[in-house]
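Visitor: here is my input, please return the structure:
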Amino acid sequence: MKRLAALLIVLCMLLSAAGATAGNEQVQGEIVIYSSMYQFVLDMLDEALREEFPNLKPGNNGSFFVYGGTSRLINQIYGEMEDGVLGCDMLLVAEPALSLELKDAEYLEPVEVRDAASLLRFPYDEEGYWYPVRVCNMVLAYNPELETRWAEKGVTVPKTFKDFASDRSLKGVIAMGDPLSSGTTFAAVASLTQSGHYGRQYLKGLAANEIQIISGADSIAKIRSGEIAAAMILEESVLKALKDAEDQGVPLTNLACIYPEDGVILIPSTVMTVSDAHSKNANAEACKAVEQWFLSEPAQKLILNGYMHSVFANMNQIPYGSVDTEELIAKDMGVNWENVYHSREEINLAWMDIVANRLN
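Guide: Next up is the predicted model:
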């Protein structure tokens, strides 16, 4: 009986490691990951991590992830840095300037990703302190069914980010997220207001147009109902709504992306491992294996299933309903992440002074 019991234990161990890449079943301990990805994406990644790392323990009430908007997570991280230890072991947040900041503060552990130069089509830290793992795309959205009706009211649906803030026919009928809570919206504001683009005048235009500051889900609902003419929004939010409706057998014809003629804003979101001296579980070795997995083909396909673009140079697949990633790269307005790192507070204060306070 003892021998049979031992055999059963061995069999269970083998089954639990099934599907794991050779060596990853040896990865042990506990980790927590701060992430701003949508919960449905985190659920997919959580399940995949359990399969790939069967002996790694999720450190947040049964999940590997703690979800929060990037800007809110950054404020939380700043508070934790006062004590010298973060409440996580890894970070997957939307705004790459944080990577530069945490590297300078010596909070990160370098990770080697083999052939990173040929693997990735977006910048990464050559010392291995951070790598892009997913690409968010800020666009505009509108209701094709109502464009003519809006025109009859004297409202022109914007085809550029510039018109979104400068066309006064849009006063009161446009929306966007809050950069004080959303890292991708903050990145868009940083890009559109930076030198060489539209400057702080862009914020004045948003305020003059009495922009509504609401969530992506609320923007989509108001676009479809005709309450607003357009919204600045993540492409992934629109694509998910379209795919969900198609899967339910009721395809949407009253929602679509506008890829602005003056350029899109790509946000290559990074993955980072926190050094043992500053992390919750001091398990950098396990985190390195997880970080390398995020830059594997199975993980990148999950990113695509989450309606975001892959960072792989040889990835021809695109998110459902999107356009070619290389085409977007050619139209990318770009963000000066070094400037964002050093000017984060200034950008937030400008937003508060010029836009938020005038709308309240």
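Visitor: going by C-alpha atoms from here, please, whenever you check contacts or count neighbours.
Guide: Fine.
Visitor: burial count for Ala289?
Guide: The number of residues packed near Ala289 is 17, by other CA atoms under 10 Å.
Visitor: cool, Asp104 as well?
Guide: Applying other CA under 10 Å, I find that Asp104 has 10 neighbouring residues.
Visitor: give the contact list for it.
Guide: Contact partners of Asp104, counting by CA atoms under 8 Å, 6 or more residues apart in numbering, are absent.
Visitor: dump the residue contacts of the closest residue to Asn314 other than its chain neighbours.
Guide: Nearest residue to Asn314 in three dimensions, chain neighbours excluded: Leu119, at 7.4 Å (CA to CA, 6 or more residues apart in numbering). By CA under 8 Å, 6+ apart, the contact list for Leu119 reads 312-314.
Visitor: mind checking which of the residues you listed land in helices?
Guide: In helices, judged by DSSP state H, none of the contacts of Leu119 are found.
Visitor: and which of the residues you listed is nearest Leu359?
Guide: Checking the contacts of Leu119 against Leu359 with CA to CA, the nearest one is Phe312 at 41.1 Å.
Visitor: skipping adjacent residues, who's closest to the closest one in space?
Guide: The shortest distance from Phe312 to any non-neighbouring residue, by CA to CA, 6+ apart, is to Leu120 (4.8 Å).
Visitor: right, and Ala269 touches Trp130 too?
Guide: Slight slip there: residue 269 is Ser, not Ala. No. Contact criterion CA atoms under 8 Å: Ser269 and Trp130 do not qualify, at 9.7 Å.
Visitor: just the buried residues out of the contacts of Leu119, in ChimeraX syntax.
Guide: ChimeraX command restricting those to the buried ones, with burial defined by 16 or more other CA atoms under 10 Å:
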select :312
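Visitor: this one next, for a side-by-side:
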Amino acid sequence: MGKFVKAALVLSLLASAMTGSFTQTAAAAEEKQYVMLYSSLKDSQLAAIREGFMKKHPNVTMDYYTAGTGNVMTKLATEHQSGGIAADIIWVGDPTNYLTFKEQDLLMPYDSPAAADIPDKFKDADRLYMSARLIMLGFVYNTNLVKEDQIPKTWEDLLKPEFKDYLSMTDPTTSGTTLFTVAGLVQSPKYGWEYLEKLKANGLKLENGSSAVVNKAAAGEYKVSIGVDYIARTVMAQGATVGFAYPEADIPIIESPIAIIKNTKNPEAAKKLYDYIISVEGQSVLLEEFTMPINPDMKLENAIDVKVAEARMLPVDPAALVRDKLDMLQKFDAIFK
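Guide: This next block holds a predicted model:
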């Protein structure tokens, strides 16, 4: 074999080895992708999301931090003041927080292709965030302590003597969904602060955590709790002695948005998780966890139709809530604490 042919063969082998090396290096880099989600969803929901996401994207490691919206916001504020937010994606229950994020220029615009069929009303105009699920609140009642003809149908029913000292609600300083509900009641001329004062007079107690009010109603500590629909459905499916009723009017409906942090160190992995959550696959995981998906073509069994619920919705002025939040919480604490 001539020297030229030998040299060409060696170069060919080196090129092949280098190509293989580059391929392995690229694969290794892909395997090292990572994404962190901060959320107020239940641990079981996030664990199911992570399982489905990492099955679809085995080269991406997903981690999450879960707590009530108030605690998530405190963690974000602390990290922001310290020079860097560790989260890549935020997914909490109070949509007004995203107005604040937007004002603070904390979010990265992203128009997910997975959201092409989602109505624009669920998306920020600048595509800095979009709703990823719908949460509704209603009345969680103990089926052993509340007879069928006693099941509350209206907010005024909670003021009845038979429920005195056996009522509960999550503390709105820790729960974004309850905060939104309280804001709707306070802003409504039908209820206002007078209604909340009457709830206090009828013995309503506060709990720390949206699951606590449901679990304690199931245990018989409360006859009725103002609670989240999907949490009630979860324990009902497990055989707990609770039922759930939507108010005949003024249903609290909360859009729970997702957003990518502007200074994320993992933008590609963050986009993949964002896409997955909005996709039919991700929304199907929410359905299995008894959660209302944002996709209007996907229906949750035994849940109220979204259009019917919207016609009975408790209105909330988000801008007013952002403006008045601190004053509102201070007044709330003065009544209940």
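Visitor: who has more neighbours out of Ser269 and Trp130 of structure 1?
Guide: Legend: neighbour count by other CA under 10 Å for Ser269 of structure 1 and Trp130, higher for Trp130 (28 against 25).
Visitor: what's near enough to touch the more buried one?
Guide: Neighbouring residues of Trp130 of structure 1 by CA under 8 Å, 6+ apart: 99, 110-111, 124, 270-273.
Visitor: one more pass at 6 Å, please.
Guide: Trp130 of structure 1 makes contact with 271-272, according to CA atoms under 6 Å, 6 or more residues apart in numbering.
Visitor: do the same with Val111 of structure 1
Guide: Neighbour list for Val111 of structure 1: 128, 288 [criterion: CA under 6 Å, 6+ apart].
Visitor: give me the secondary structure label for it.
Guide: Here Val111 of structure 1 is coil, with the state taken from DSSP: H, G, I helix; E, B strand; the rest coil.
Visitor: after the strand or helix carrying Glu79 of structure 2, next one along is what?
Guide: Per DSSP states H and E, Glu79 of structure 2 falls inside helix 69-82. Downstream of helix 69-82 of structure 2, the next assigned helix or strand under DSSP H and E is strand 89-91.
Visitor: ok, then the element right after that next one?
Guide: helix 96-103.
Visitor: how do the contacts of Leu119 of structure 1 look in structure 2, which are kept?
Guide: Among these, the ones still in contact in structure 2 (both residues aligned by TM-score structural alignment, their matches' CA atoms under 8 Å) are 312-313.
Visitor: which of the contacts of Leu119 of structure 1 lies closest to Pro54 of structure 1?
Guide: Phe312 (26.1 Å).
Visitor: my read is that the closest one contacts Phe122, right?
Guide: No. If you go by CA atoms under 6 Å, Phe312 of structure 1 and Phe122 don't touch, sitting 8.2 Å apart.
Visitor: mind checking the end-to-end distance for stretch 311-326 of structure 2?
Guide: Using CA to CA, to the nearest Å, the end-to-end distance of stretch 311-326 of structure 2 comes to 29 Å.
Visitor: tell me the counterpart residues of it in structure 1, please.
Guide: Taken onto structure 1 by TM-score structural alignment, stretch 311-326 of structure 2 occupies residues 330-345 there.
Visitor: mean deviation of the helix holding Glu79 of structure 2 from structure 1?
Guide: Following superposition, helix 69-82 of structure 2 is found to deviate from structure 1 by 1.6 Å on average (mean CA distance after the TM-score superposition for structure 1).
Visitor: which parts of that helix are buried?
Guide: Buried residues in helix 69-82 of structure 2, counted by 16+ other CA under 10 Å: 69-73, 75-76.
Visitor: what are the ranges of the strands in the stretch 251-360 of structure 1?
Guide: Counting by DSSP state E, counting those that start in this stretch, the stretch 251-360 of structure 1 has strands at residues 256-258, 265-273.
Visitor: out of these, nearest to Glu82 of structure 1?
Guide: Set against Glu82 of structure 1 and scored by CA to CA, the strands of the stretch 251-360 of structure 1 come closest in strand 265-273, at 18.8 Å.
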